[in-house]
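Colleague: I'll drop the sequence and a predicted model, then ask my questions.
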Amino acid sequence: MAETTVAEVLARLAALEDPKARAVNERHGDDHGVNLGKLRAFAKDLKTQQELSLGLWATGDTAARLLAILICRPKAFGRDELDAMLREARVPKVHDWLVGYVVKKSPHAEELRRVWIADPDPVVASAGWALTTDRVAKKPEGLDLAALLDVIEAEMKGAPDRLQWAMNHCLAQIGIEHAEYRARAIDIGERLRVLEDYPTPPNCTSPFAPVWITEMVRRQQDISLGG
């Protein structure tokens, strides 16, 4: 499908429209009706096509943008290009996939992390916190974890939902990965009570940081003992 056009892709996406999928997606703030499994299968057929990806992104259509993310070449984007795309990405799934599948693989990820985490737009700032959480887990060298906890302690309680969620994830990740900060992370979570009452399905871990940290550390210990 090397010569596939944007119009052909949009027609295929329209054919994949499913009212049940739309209802599920819209409950999460995502305005499209394509089953994500079918979207991924379509992306696999298309393979990597950077020019087509750019054309699909430019349509502004949510399903097209998700597909664009799956078929793009992450390292081909410039820093300013990624910044502009992130600021356009207001749909939660587009935002999450752009950060997770594209920005994290970009050579500009660290520079954008530092810019975004201090941005006055809470949706943009949430991307900075998501990138910070990734660094806490994978490459914490050079991060001031105590300072991050200071900011979380001061600002998370009153933050808008998506920013609050991202900061809470960072809080939990610090507690899970860094034993020397675990007690403080749990204490912050217990005092702020953020997401304490979040509805959690059976067999899933609560996003309430003290529970999340304790459970993940227990699992790590079980694995190490089992090994």
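Modeller: Sure thing, it's come through. Just so we're clear, the structure is a prediction, and the values are computed from it rather than from any experiment.
Colleague: contacts, neighbours, all on C-alpha from now
Modeller: Fine.
Colleague: The residue most central in space within the chain sits in which helix or strand?
Modeller: Geometric centre of the chain, nearest residue: residue 96, 3.4 Å, by C-alpha atoms, centre = their mean. Per DSSP states H and E: residue 96 is located in helix 92-97.
Colleague: just checking, what packs against that helix?
Modeller: Judged by 3 or more C-alpha pairs under 8 Å, 6 or more residues apart in numbering; DSSP states H and E, the packing partners of helix 92-97 are helix 62-71.
Colleague: can you rerun that using 7 Å?
Modeller: Using 3 or more C-alpha pairs under 7 Å, 6 or more residues apart in numbering; DSSP states H and E, no helix or strand is in contact with helix 92-97.
Colleague: Included below, for side-by-side comparison, is a second structure:
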Amino acid sequence: MAELAALEDPKARAVNERHGDDHGVNLGRLRALAKRLRTQQDLAHQLWETRDTAARLLALLVCRPKAFGRDELDGMLRDARTPKVHDWLVNYVVRKNPHAEELRLAWSADPDPVVASAGWALTTERVAKKPEGLDLGGLLDVIEAELKDAPERLQWAMNHCLAQIGIEHPEHRARAIDIGERLQVLRDYPTSPGCTSPFAPTWIAEIVRRRHDATVA
């Protein structure tokens, strides 16, 4: 904890706080610390229990993802107070855990939109990497009905899923683009030069174009 405190950077904190994260540790330095510590499950538990955001991020880097139980991960997600901790927990730990599919199904139907967003994030990964068994048309039905009025975190996760379906599955691409065009979600979101817009039709078209160009080249 003392080492984490020494890494505190006011400029990093200002940037992080604009995104809802209450820590001031440069993530590159945090990763370097985790690399030195290597995997330590007991330490990860202790760091998590501090409730300090930087400590929890470090915990997620040094833990053993497959060692957590289903209920333990569910409790951790509901206790993850900041966006970065939530995202790292889902992407670095839950995705690699044997209970990932069970949690995906449970979280996707949860009434808490932040919890539901984790379920949709796991669904998006399956859309891209393991779509067998998924009802892609059914997912598009839900997205079409709920995306427009979904709370922010859930809306982002559902929008990502919409784009991923359009990118990875040509047979659903026209419908995914049509849904995005009609709902206009994130249509005017400010995008930095060189970055891809999160507006699903633009996102889909850009990634498909890049893949086509790479294939031709």
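Modeller: That came through, no problem. Computed from a predicted model, the values in this text were never measured in an experiment.
Colleague: sorry, back to before: matching the residue nearest to the centre of the first structure against the second structure, which residue comes up?
Modeller: Applying TM-score structural alignment, one finds that residue 96 of the first structure aligns to residue 87 in the second structure.
Colleague: same deal with residue 74 of the first structure?
Modeller: For residue 74 of the first structure, the residue aligned by TM-score structural alignment is residue 65.
Colleague: Tell me which residue of the first structure lines up with residue 153 of the second structure.
Modeller: Aligned by TM-score structural alignment, residue 153 of the second structure pairs with residue 162 of the first structure.
Colleague: isn't there a helix covering its match?
Modeller: Yes - secondary structure assignment (DSSP: H, G, I helix; E, B strand; the rest coil) places residue 162 of the first structure inside a helix.
Colleague: what's the closest non-adjacent residue to the corresponding residue of the second structure for residue 188 of the first structure?
Modeller: Applying TM-score structural alignment, one finds that residue 188 of the first structure aligns to residue 179 in the second structure. Closest residue in space to residue 179 of the second structure, ignoring its immediate chain neighbours: residue 144 at 6.2 Å, by C-alpha to C-alpha, 6 or more residues apart in numbering.
Colleague: Same check on residue 63 of the second structure?
Modeller: Leaving aside its sequence neighbours, residue 63 of the second structure sits nearest to residue 41 (C-alpha to C-alpha, 6+ apart; 4.7 Å).
Colleague: quick one: that neighbour and residue 115 of the second structure, what's the gap?
Modeller: Residue 41 of the second structure sits 24 Å away from residue 115 of the second structure, going by C-alpha to C-alpha, to the nearest Å.
Colleague: So between those two, which is more surrounded?
Modeller: residue 115 (22 against 18; other C-alpha atoms under 10 Å).
Colleague: which stretch of helix or strand covers whatever residue of the first structure lines up with the more buried one?
Modeller: Here residue 115 of the second structure is matched to residue 124 in the first structure, going by TM-score structural alignment. For residue 124 of the first structure, the element it lies in under DSSP H and E is helix 122-138.
Colleague: Please apply the same query to residue 152 of the first structure.
Modeller: Per DSSP H and E: helix 145-155 holds residue 152 of the first structure.
Colleague: ok, and for that helix, which residues are buried?
Modeller: By neighbour count with 16 or more other C-alpha atoms under 10 Å, helix 145-155 of the first structure contains the buried residues 145, 148-149, 152-153.
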